[in-house]
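Student: Only the shape, not the letters, is given here:
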C-alpha cells in the first residue's frame, strides 16, 4: 500500500510538470492561430492544439483525474469540429478557447490539491476571464473559417465554481524543451529537481573560498621566500667575515664564527625548502583552479534557462487583459534564446508582470483613441533582451501607447511630498519621470483591479536593486514609453573592488565602479554646499563613505590627498572618498540571513581568502544615503584658538541682498565689510585683506567671475577663499566658477543661511 501511494505521488509530480508544459504551449498555439496565418499553417496549428489536448486527456486518465480528462474531452470535440470546418474561428471563439484553457488550469490545480500528493503551486495574478459566448452554426464549405467576430461560438466554457481558487500564469517550460534543438544528436536529457541543482551549485561555489585561501597561502610563501632571498648578500658577507675571524682569531672567536656559519647553512637549507613549498603550492593552486573553474562553469550552465521561459506567458496575459479593459494589444519579444541563471529569471517575473500590466492599463489607449491619433487600433508591446557585457543583460520593454504625462507625475509627487515644489518646478522632465518608481506615486485618477495604487513600479525598482541592477524609464508624449532594466546574468560570484574605510574592509561590486583615483585635498571644491571633484572634465559630487556608513572618524592626521571611487547607478554618478583602494578580486556573495534580511547600505557579505568576513555594499542604498544627507568628504577644521573674529567681505550690488548677508554673518559672529561691486571689493582687498570673500556674480564694472580671477592672479590674495552666491544655476556657470578658482558655489534658489555659515567655517 505504501509503495502504491509513493508511486501515485511520483506519477502526480510528473503529470503536473507535463500538464503545465502542455497548458503553456496551448496558450502560445492559440495566440499564433489568432494572428490569422495562411490556411496550411492554420491547419498545422489546429492539429498541434488537438494533439496536445488529446495527450493531456490521456495523462489525466492515467493519474485518475477525471475532471481534467472530461474538460479535455469536451475541448477535443470542439477542436475536431474546427478541424472539419464545421465551426467558425472568430474573436468570440478565441475568447472562449482561452477561457477553456484557463478553466483547464483551474481544474488541474483543484485536482492536484485534492489528490494531496503534490503541493499547489504559488498563486499568481489571475488573467481576466472573457465573457461566455453562445453556440455557432456550422460552415458549409468544409474549410476552417477566418476570424469573424459576428459569428457565435460552440466552444464550451465550464461555469466557474462558487469559490474558485486564483488562476495562475502558466509555469515556465522546463529547460530541456528549449535546449533540445541546440544539443547534438544522441545527447540524452533527464529531469532533475531544481532544488537539487541549486544545492549543487551553491556547494560548488563554496569551492571559491578554498581557491582564494590557496592563493593567499601561495602569496605568503612567495613573500617569505623572497625575503630570505634578499638576505643572501648579507649572509655571504657575514660568512666571509667569519672565515677571516677563524683564521686569525682566538679559540673563542673561532667557535663563534663556526656557529655563525652553521646558522647561515641552516638558513640556506630553510630557503631551499621554502622554495620547494612555494613551487608545490603554485602547482596545487593551478591544479585547484583547473578543477574548480570548469566545474563552476558547468554547474552554472545547469542553472541556465532561456529568457523565453519568462516571456512566453505574457502573450496570453496581454491578450486577456486587453480584452478585459476594452483594448487591443499584441505582445512580441526578441532575445528569448539568451540564457540566464534561473534564479535571476525567477526574480524578474514579478517586476516584469507589474510592468506589463501597467503598460496595458496606462500605456495602451483604446482603439478609438488610437485611430483618432493616426495609430493602428491594436497596440504593440515589445520586449527586447540583449547582452550588455560579459555578466550583465539589458531588457527593454517598449510600447507605442500615449506615453507618460510628466505634469501629472510632478503633481502626484507634490501630493505625496516626494520633493519640494521649487525642486519639482526646476526638475528636468527625464529626471521627473524617474519619480514614478516611488512607492505610492501613481498618475492614475482611480484605483482599479489592474493598477492605480502606485506600488507596482516601486516593486520593480526594489527587485532590480536587490538583483544588483537598475531600472530607468523614458517616454515621448503620444509616442510611447520605454523601460530599460539592467541586471546580472548570474548570482553569487562577482568581481568586487576591495576598499578600506576607517580601518575596515568593504567590497563594492565592480560593475558599479567607473574609476578609482586620488585627488589633492586642495583640489576639492564646494558647489552648492557639497564637496566636488573634477573627473575627466566633469564636476562630480564627493561624499565620504565613512560618513555614509556611520563609522567613527579616525584620529589620524589629515593627508594632503585622498582616495575616491567613482560609482554609477543608472544615469547618476557620485565619487565616494575612501581611506585606501586595496584591489579587485573575485568574491562569493553570501546573504545576511533572516536575522539581518535588510541592512541599509549593505547587500550581503563575503569571506576573503584570509578568512576575514567583510560586507558587500549596496550601491543603490549608498546613492540614496548620499543624496539624502549633506556628507562632506573632508573634516571641517576647528575655528577654536583664533586670536580674532573672522573677517568677511561681501560684494553685492543689490542693497537688499547686501544688507541681508551682512545681518546673517554679523549674527553668526563675523566681522563684515561690504562692497557695491567687484571693482570696489578688489580695491578694498588690496588696501585691507580679509579672511573670506562672499560675492555675487552679476555686478556692474566687475562681475564675480572677474573678481575671483583677479584675486587668484594677485600673489598676496591668491589663497583667499572666495564663495560665489548667485542665481545662476546652470552647469556651465558652476563649471566656470570652479575654473576661475571659486572655493564654493551657492545657488540663491536653494540658499540657506546655515549652509553659508557652514561653508565659511570650513573655508576659514
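Tutor: All right, it came through fine. Please read these numbers as outputs of a predicted model, since none were measured by experiment. Residues are numbered from 1 along each chain as shown.

Student: alpha carbons only for contacts and neighbour counts from here, please
Tutor: Noted.

Student: got the contact list for residue 420?
Tutor: Listed by CA atoms under 8 Å, 6 or more residues apart in numbering, the contact set of residue 420 reads residue 414.

Student: try the one 10 residues further on
Tutor: Listed by CA under 8 Å, 6+ apart, the contact partners of residue 430 are residue 474.

Student: Work out for me the element it sits within.
Tutor: Residue 430 belongs to helix 429-433 when assigned by DSSP states H and E.

Student: Give the buried residues for stretch 410-422.
Tutor: Residues of stretch 410-422 classed as buried by neighbour count (16 or more other CA atoms under 10 Å): 410, 411, 412, 413, 414, 418.

Student: ok, and here's another one to check against it:
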C-alpha cells in the first residue's frame, strides 16, 4: 500500500494551481467579451473541475470544496454579466487557500527542493516526478557504471591470463623439441593448453562485448535520468506574475489610491534547468521583481510626465549561452540612484566617502548584496530592510554564478545572472596532480598547454606563465590543494590548464590530463569543513573519488599564492587508515583528516583493511564498528593481537552510543570512541591527535 496517499495528488494539485494562477492573472488583461477571455475561463473551469475530482478521490474534502467554490466564481465570469463577476483578488484568495491546504499536507520531494512541473495541458504525456527518486536512480546508475568499469578491468585480466597460457604453450613446445624424455604426452598437453587459450579468448571477447553493450546502455540511461531532473524555466512564471501583481497592489502611493499597474513579460520558458538551480533562481527573481516595483518603477503620474507608458514593465528572459544559463531581469524604471546607494554605504560605515565615490554601479551593488543596505528612509511591507539584494547575492554565491548590473538614469536597470544549468552533472576536465584526481568545469577551461619549469617566470610576488604575450599567474594544483609531499618550487610540469572565469585568469600545473567526462557531482557532507575550492566529489570508473573544484575559487587561490622560489621541506605527514563500509562516512572522515594534514588511505571493509595494513605502516586506524563480515571490534581485537599491527592505535567511529557499547569498544583496545550522531570535527581530530601521540 502507498505510504503517502497524497504523494501524486500534491504534484498534480501544484500543476493545477500554476494553471489557475496564470489564467486568473490573464483575466485582468483580457477584453470584457473577447474570445481569448472566454477560452481562458473555459480552461480555468476544466482545471478547477479536475482538481475537485482529484481531491475527492484522495478524500480531501477541504480542497474539493475550495475547487467547487472556484468553479462557482468562474461561472460568474463565464456568464459575461458584469454584476456576477467577483474581483480577481477573490479568485486569487481561493488559490492561496488551496495552496495553504497543500502545505498542511507536508512537502513532497519535488516541492521541498523548490521544483515545479509544467502546466497540466502541456504535461499530459509526461511523467510526474519525485526528485528524491530521480536522484536515487542517478546514484544507482552511477554505481552500476562504476561496477561495469571494474568488470571491464577484469576482462583486461583475462587478456593477461590468455597471454600467460600462450607462454606456457610455447615453453611446452620448446621442451618437447629439446628432447625432453619424460613420460608426458606432449602433443596432448600442448593441444590441451592451446584449447584452453582459445576458450579464454572466446570468453574474454564475449565478456568484453557484454560490458561494452552494458556500458553504452548505462550511459544512455544516465543521460536520460539527468534530463529527468531538468525542469522548464516556465514553471516559475506563474509565481513571478503573482508576485508582481501582489507587490504592485501593496506599493500604493497613498491610502485609497489605485494599485500601480505593472506588466511582467517572460521569455525563454522552454529552457530546462536542474531543479535545484531553478529553485534558487526563484528566490532571486522574486526579490528582483519586488525590488523593481518598490524602488525602480515610477508612479503613473511621474511616468506620464516623463513620456513613458503608464504601465511599468518588467521583463524576465532565460537563455542558454554555451553551457550556462543567463537569466535577465530588466525594468523600464528610473534606474538605480547611485548617489543614494553611496550615501547609504557611507552611513552604514561600510565604505568611506572616498572609497564609495570610486565605486562603479557593479561594485556598489556587490557591497549592498553582502551587507544588506537599503536606500529607503523607512521600511514597508515590500522594502526597506536591505534583505532583497542579500538574497540575490546569496543565490549567486550558492550557485557559484556571476551577476552583471547595468543601469541608466530614467531608462531602467538590468540584472543579468549567469549560472550553471545543473549543479549535479556537467562536462568537466579530469586531471591528476600528485595523489589527487580532480575535475574542473569545462566551461572555465580556456585551453591546456605543455610546459616545462623554464617556461615559468618566478618572483616573490607569485609565479607566472606567458600566454600569448600576457603573463598569467601560475601555481601547481597540488600546491593549491596543499597535497604536495614537499614544496615543488622548481619542478618541471607536464601540463598547464589555463582557466578563465568572470574576467579573471590563472593557470594550474597538473601531472596529467585524463580526459573529459560528464560528472555527477555529489555534495560533501555538511560536517566536513572542506577547502572552498572543493565543492563536491564524483566517482571514477573504479569507484574512487575525484574532487570537484570550483573554478572561481581556484583562480582566486592561485592569484593569492606567493612565489615558490625556495624549496622548503614540509613536516612528515602521519598516515591514517579509515575503515568504513559507508562511502559518505569514508569521504567525510577523509576530507577532515586531509584538511588537517594527514595522509589518508581508505578501506571499505575490515578484511580489506587488514591486507592494506600489512603492506604499509599507519599511525592510527579510524574504524567503523558495524560492518558486513568482520566488525570494527573484531578488527581492533585482531590487530591488537598481531605482533606487526599491535602497536597501531585505533579510534572507533560508530552510531552505537550506549555506555555498554563504549565499554566494549575501549575493552577491545580502542584508544577513543566517537559517536556519529554526536560527531564534532574538533573532537574527532583531537581523538586522532591524542592517539597518534
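Tutor: Sure, I can see it. Given the structure is predicted, the values throughout are model-derived calculations rather than measurements.

Student: Fetch the TM-score of the aligned pair.
Tutor: Once the chains are laid over each other, their TM-score by TM-score structural alignment, normalised by the length of the second structure reads 0.66; 559 aligned residues with a CA RMSD of 4.9 Å.

Student: on that earlier part again, relative to residue 473 of the first structure, which of the buried residues of stretch 410-422 of the first structure is nearest.
Tutor: Within those, the smallest distance to residue 473 of the first structure is 15.1 Å, found for residue 410 (CA to CA).

Student: That closest one in helix, strand or coil?
Tutor: Residue 410 of the first structure falls in the helix class when you classify it by DSSP: H, G, I helix; E, B strand; the rest coil.

Student: so it makes contact with residue 424?
Tutor: Yes: using CA atoms under 8 Å, residue 410 of the first structure is in contact with residue 424, at 6.5 Å.

Student: ok so, going back, closest to residue 444 of the first structure among the buried residues of stretch 410-422 of the first structure?
Tutor: Set against residue 444 of the first structure, the nearest of those by CA to CA is residue 412 (9.4 Å).

Student: Mean per-residue distance, the helix holding residue 430 of the first structure versus the second structure.
Tutor: Once superposed with the second structure, the aligned residues differ from helix 429-433 of the first structure by a mean of 5.1 Å; criterion: mean CA distance after the TM-score superposition for the first structure.

Student: Buried residues in that helix, which are they?
Tutor: 429, 432, 433.

Student: Which residue in the second structure aligns with residue 757 of the first structure?
Tutor: Here residue 757 of the first structure stays unmatched in the second structure, going by TM-score structural alignment.

Student: Repeat that for residue 515 of the first structure.
Tutor: Taking TM-score structural alignment, the alignment pairs residue 515 of the first structure with residue 447 from the second structure.

Student: Would it be right to say that its match lies in a strand?
Tutor: Yes: under three-state DSSP, residue 447 of the second structure sits within a strand.

Student: residues near it, how many?
Tutor: 12 (other CA atoms under 10 Å).

Student: correct me, but it touches residue 500?
Tutor: No: the pair residue 447 of the second structure and residue 500 fails to qualify as a contact (CA under 8 Å) at a distance of 9.4 Å.

Student: show me the contacts for the closest residue in space to residue 503 of the first structure that isn't next to it in sequence.
Tutor: Using CA to CA, 6 or more residues apart in numbering and skipping the chain neighbours, the partner closest in space to residue 503 of the first structure is residue 579 (7.8 Å). By CA under 8 Å, 6+ apart, residue 579 of the first structure lies in contact with 499, 500, 501, 502, 503, 562, 563.

Student: Repeat that for residue 509 of the first structure.
Tutor: Counting by CA under 8 Å, 6+ apart, residue 509 of the first structure touches 494, 495, 496, 497, 616, 617, 619.

Student: rewinding a little: which of the contacts of residue 579 of the first structure are buried?
Tutor: 499, 500, 501, 502, 562, 563.

Student: closest to residue 638 of the first structure among the residues you listed?
Tutor: Using CA to CA, residue 562 comes nearest to residue 638 of the first structure of these, at 19.7 Å.

Student: what helix or strand does the closest one sit in?
Tutor: Using DSSP H and E, residue 562 of the first structure falls within strand 561-569.

Student: can you give me the angle whichever helix or strand comes after that strand makes with strand 561-569?
Tutor: Downstream of strand 561-569 of the first structure, the first helix or strand assigned by DSSP H and E is strand 572-578. Angle, strand 572-578 of the first structure to strand 561-569, by axes from the mean of the first three to the mean of the last three CA atoms, to 10 degrees: 150 degrees.

Student: for strand 572-578 of the first structure, packing partners?
Tutor: With contacts taken as 3 or more CA pairs under 8 Å, 6 or more residues apart in numbering; DSSP states H and E, strand 572-578 of the first structure sits against strand 493-501, strand 538-544, helix 545-548, strand 561-569.

Student: Tell me what angle the last one forms with strand 538-544.
Tutor: It refers to strand 561-569 of the first structure. Using the same axes, to 10 degrees: strand 561-569 of the first structure against strand 538-544 is 110 degrees.

Student: No further questions, thank you.
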